[in-house]
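Engineer: Provide a 3D model corresponding to the input given below.
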Amino acid sequence: MLWACILLPQLALDAVLRRCPDPDAPLALVTGPAQLRTLHAVNAAAAQAGLRAGMRLTAAYALLPDLALAEYEPQAEARWHRFLAAWAYRHSSLVSAQWPGCLVLEVRASFRLLGPWPRFEARLREELHALGFSHRIALAPTPRAARVFAGLRDGLAMMQAPGMNEVLDRVPIRRAVLPDDAGERLHRMGIRDLRTLRGLPRDSLRRRFGLEVLEHLDRLYGEADDPLVHYAPPDYFDARVELGYEVESHTALLFPLRRLIGDLCTYLSIRDGGVQRFLLRLEHEESHTDVEVGLLSAEREPAMLFELTRNRLERVSIPAPVVAVRLLARELPPFVPAVRDLFDLRAQQTLPWPQLRERLRARLGDDAVHQVTPTGDPRPERAWRRLRGGDHVDIAPAPARPPRPAWLLPQPIPLRDPRPRILSGPERLESGWWDGEDARRDYYVLETSQGQRAWAFAPPGEREHWMLHGWFA
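Structural biologist: Below you'll find the model as predicted:
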């Protein structure tokens, strides 16, 4: 096996920066009690001004009065850690997020599908950059070695066990990710690298530092199996963005909405599925406003889903300032891509019918676009019915009948023509006795004095008092 480790050095900070309209502005995460606020993490702009993690908030304000602040939330950091594990799951079936601040995934089995490691690594970096997370990536035959290498040097790749062992032997003891504070204690004792540590008697190490250090060394060098806790993706998507300020306009909600839709589509691509119905919740201080988005078929195109959600959002009035936005999708049916020709012409100027249909529904309303299906009722005004989006019925072939017009009038009206000529008929219709709308008619195809072909009926056995019901093209 080959394991790649994706180290996320500032996961909590990136989770906040990715929802900021200006991520290059100075920003810091703060933690601690109200009387003793300290900086948990700072972005590059704040670091250039002299701020650093662990600094008191009062000192930070003295150096940078316009510093933007966000609360450090361990729960949010854990949630984004799980999200990135779900993202990594689409590249490998073996993903572990058991260690904080990093992911490990087995990649050798994916080489045949995604290409050799340089191409695979470039793809991981490109997608992480698009998602907005800084990272360091390393490769090794064991997951713990990959984790250590990612902390040593970004891009370090060792594919063979002998070469891995040589590099591990030179790793400084304080950077070997030993359990608890064992690395610092060993350094104070004069142990500088892993080669020296492995040369010590194992019994002495076990008595002084516990069995965990020996197990870590064995698993690090591949001398013992490493029972990782593998990630399994959930069956729903639930993401929430706190705005940090009150929003009263639709325009200010578009940036976090685009991020949420992008995260949803990333999750759908992991599952190789789509979404047909989801909920956008605008949270206020003491209430919330729900915006339901329903589609006629499962989709996962980010641009289309964002456009549909934006159209629905713009039709909703905001009763109170919005402080957070949440997107929840529980119905995730399989995604069936539309059949496309191999050589599509002018694809950049065309819009597939499913996307056009959903855009029309979002702009004009759910009932503006619909399908029709035959009902089997012989009465022309009841021969078809509307089919709501998402409904699927088996359409039976229509029975053989004489020709019927494509243009049917909403209601029959008297035919004002002195000399119509009968072209065909009659077609006798007797139906509707069971629902109180009994119909007994003889239908004819007529030609009017102006040359039009009309579809009209008269009482059974009569050829006058014509009622016009439709026109033939």
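Engineer: contacts, neighbours, all on C-alpha from now
Structural biologist: OK.
Engineer: Show residues contacting the lengthiest helix in the chain.
Structural biologist: Longest helix in the chain by number of residues, with DSSP state H as the criterion: helix 254-271. If you take C-alpha atoms under 8 Å, 6 or more residues apart in numbering as the criterion, helix 254-271 is touched by 19, 21, 83, 86-87, 89-90, 237, 239-241, 274-275, 300-302, 305-306, 310, 325, 327.
Engineer: Which members of these are classed as buried?
Structural biologist: Among those, those buried by neighbour count (16 or more other C-alpha atoms under 10 Å) are 19, 83, 86-87, 89-90, 237, 239-241, 274-275, 300-302, 305-306, 310, 325, 327.
Engineer: Okay, helices next: where are they in the stretch 151-300 of the chain?
Structural biologist: Remark: helices assigned in the stretch 151-300 of the chain by DSSP state H, counting those that start in this stretch are 161-169, 182-188, 194-198, 202-209, 211-220, 254-271.
Engineer: Next, count neighbours for L257.
Structural biologist: L257 sits with 21 neighbouring residues when counted by other C-alpha atoms under 10 Å.
Engineer: where's it relative to V291, distance?
Structural biologist: From L257 over to V291 the distance is 12 Å, taken as C-alpha to C-alpha, to the nearest Å.
Engineer: Alongside the first, I'd like the structure of this one:
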Amino acid sequence: MPRARATGRQLQLFIRQAASRHPRIPAGKNLSPAHLNTPAPVDYGVQAPARLWLCIGFPGLILEALGIAEESPAVAISGEGSAALVVAVNTSAERAGIAPGVSLNAALALLPVLGVHQREISAEAAMLQNLARWALRFTPVVSIDPGGALLLEIRGSLRLFGGLGQLRKQLNQELSKRRCQAVMASAPVPRAALWLVRAGIRFDCNNTPELPGVLANLSLECLRWPAKVRHKLMQMGVSTLGECFRLPREGFARRIGPEYLLDIDQGLGRQPELLRHHEEPDIFNECFELPGETLVAGEVEDAACRLFDSLSVFLRERQASTERLLVHFEHCRQPATPLEIALREPSAHTCHLLELLRLKLDRQALPAPVTAITLRAAVMPLASFSSGSLFGRTSSETDSRFTGLIERLRARLGDKHVHGLGQAADYRPEYAWRTRDIPGPDYTNEVPGEMASRARPLWLLEHPRRLNTHQGRPIDDHNRVLVFSSDAERIESGWWDGNDVRRDYYTAAGHRGNRWWIFRDCRDSCWYLHGVYA
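Structural biologist: Here you go, the predicted structure:
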């Protein structure tokens, strides 16, 4: 019996098996002395996992962006006048026989009570941006398709969410809460998942070799190629993707175009596709329009509360904080009223920020009715989170409560009226202090040691008050002689700026035990009260 010849595939398998039994001979290499003397690297069989893309399509995006309900018949149109065409219909209008693509006149002839809304592409784009922001909760890789879909790379999220089925279930639940109609499909390449969604097919494909069979029956409409290209293919007898796959590549590129051949290759995973990932901006900027003009504090605060809720989600998704907010109250017949909220340290507690806004509004009245509110906030790097203490309050919690108190006082009284006190290098009491922040990063307590050792009253009078005397000694308000409890402290300074003083300071006690800081002016020998000790 003749011996069967081994095929090339069998020979390659034989060589690999032999190489595995002799680790010093690497498979697939030309033999050389270096190979014989050098051990081959150990292959653990670890490969990078293939990507898995989940596409979420929103077939009702046009109507959902306009806020059109399903109860009454309504359509969205593009164009004006006799050229207006219906681009989307709700369920009630569809039951009446109206379909996308018909003229508005034909639709009104079928249903005269039809609700007509102009399509707003900007609203659709804003809605997609919000949905992309929401999708970042499930994966850091999100891409927006302008046709009304999101592409999510979910391979690294499957274990976290308990598998593809559980992930899709959670996505559907949250989209239902948002009242968004969605179609989902997954594939190893993003374009294939997008084609499935455009065809309205809910399917999960995990292997690239299966893509030609999965996509074969899809219509050319899901490619979104120009009508002229699709018509040319239809003239060639091509109406599905499978028939398109079977065309000769060179002829297809020459007759249809190389860019469309590249689309085919990317959809089948033969060529990589570079997608622009969605990145959230570092500045929160959102506007809320009121139903009408209002000066009612409750309505204005409710609108501001919605903006701060959005800011809270914005910061929480980034684990970030903010330290400066700018609120604009828009008016109809005059410029907007700006209101700034500056924090002493970055914060992500929007309830506290909203309280500061209320305090500022209590102090600053709005000059005209409000039509819209705009909130703008710069995002800081990751906010620092500290764990609580099991036994009592930690120093960080105490500092946070103190910081919140200062911010509320400034919001109620104004920044200029809430400040700290610091020492200045001057012997004259009225010039020995200065205002500073609480606490100020630039504050230093560098004063001469002799000045720092002197006891000074906390309450210093703005202008020294002259005291009456009895037989040359100062008396209090009850005509009782003050008792000195310290030696004289001579302060003689200020000749260089024209405000020179020559005084002898004493600490004196009244009959009720109160302590005064008094001095005798060496120029007129009069006694003055300058401060009161606590």
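Engineer: circling back: mind checking which of the buried ones among the contacts of helix 254-271 of the first structure land in strands?
Structural biologist: Secondary structure defined by DSSP state E assigns F237, A239, R240, V241, V275, V325, L327 of these to strands.
Engineer: ok, which pair from those residues is furthest apart?
Structural biologist: Looking at these by C-alpha to C-alpha, the two members farthest from one another are V241 and V275, with 20.0 Å of separation.
Engineer: Now do the same for A253 of the second structure: its match in the first structure.
Structural biologist: Under the alignment by TM-score structural alignment, A253 of the second structure pairs with R206 in the first structure.
Engineer: Just to check, P59 of the second structure is in contact with C180?
Structural biologist: No: in this structure, P59 of the second structure is not within contact of C180 by C-alpha atoms under 8 Å, at 9.0 Å.
Engineer: now the strands for the stretch 301-450 of the second structure?
Structural biologist: When secondary structure is read from DSSP state E, counting those that start in this stretch, the stretch 301-450 of the second structure shows strands at 322-330, 337-347, 370-378, 420-423, 433-436.
Engineer: Please enumerate residues in contact with the longest one?
Structural biologist: To tie it back to what came earlier, the one meant is strand 337-347 of the second structure. Counting contacts by C-alpha under 8 Å, 6+ apart, the residues outside strand 337-347 of the second structure that touch it are 321-331, 353, 356-357, 366-367, 380, 383, 403, 407, 411.
Engineer: swap the cut-off to 6 Å and go again
Structural biologist: S321, T322, E323, R324, L325, L326, V327, H328, F329 (C-alpha atoms under 6 Å, 6 or more residues apart in numbering).
Engineer: ok, back up a step: between strand 275-283 and the longest helix of the first structure, find me the angle.
Structural biologist: Between the direction of helix 254-271 of the first structure and that of strand 275-283, the angle (axes from the mean of the first three to the mean of the last three C-alpha atoms, to 10 degrees) works out to 150 degrees.
Engineer: tell me which residues in helix 254-271 of the first structure are buried?
Structural biologist: By 16+ other C-alpha under 10 Å, the buried positions in helix 254-271 of the first structure come out as 256-271.
Engineer: how close does R465 of the second structure get to V532 of the second structure?
Structural biologist: Using C-alpha to C-alpha, R465 of the second structure is found at 12 Å from V532 of the second structure.
Engineer: neighbour-wise, which of the two wins?
Structural biologist: Neighbour count, other C-alpha under 10 Å: between R465 of the second structure and V532, V532 has more, with 18 against 13.
Engineer: how about that one, what does it touch?
Structural biologist: If a contact means C-alpha under 6 Å, 6+ apart, then V532 of the second structure has P457, W459, W516, W517 as its contacts.
Engineer: any idea what the last one aligns with in the first structure?
Structural biologist: Looking back up the chat, that one is W517 of the second structure. The criterion is TM-score structural alignment: under it, W517 of the second structure has W455 as its aligned partner in the first structure.
Engineer: roughly how far apart are that match and A368 of the first structure?
Structural biologist: Counting by C-alpha to C-alpha, the separation of W455 of the first structure from A368 of the first structure is 29 Å.
Engineer: Mind checking which of these two has more residues around it?
Structural biologist: In terms of neighbours (other C-alpha under 10 Å), W455 is the more surrounded of W455 of the first structure and A368; the figures are 25 against 11.
Engineer: I figured the more buried one hits E447, correct?
Structural biologist: No: at 8.9 Å, W455 of the first structure and E447 do not qualify as touching, with contact defined as C-alpha atoms under 6 Å.
Engineer: related to what we said a few turns ago, now the contacts of strand 337-347 of the second structure in a markdown table, with distance to G388 of the second structure?
Structural biologist: Listed next are the contacts of strand 337-347 of the second structure as a markdown table, based on distance: C-alpha to C-alpha, whole Å:
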| residue | distance to G388 of the second structure |
| --- | --- |
| S321 | 19 |
| T322 | 22 |
| E323 | 22 |
| R324 | 26 |
| L325 | 28 |
| L326 | 31 |
| V327 | 32 |
| H328 | 36 |
| F329 | 38 |
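Engineer: any idea which of those residues is the one closest to R21 of the second structure?
Structural biologist: For those, the residue nearest R21 of the second structure by C-alpha to C-alpha is S321; the value is 59.6 Å.
Engineer: so how far is L152 of the second structure from the equivalent of V293 of the first structure over in the second structure?
Structural biologist: Per TM-score structural alignment, the equivalent position to V293 of the first structure in the second structure is E340. Between E340 of the second structure and L152 of the second structure the distance is 38 Å, computed by C-alpha to C-alpha.
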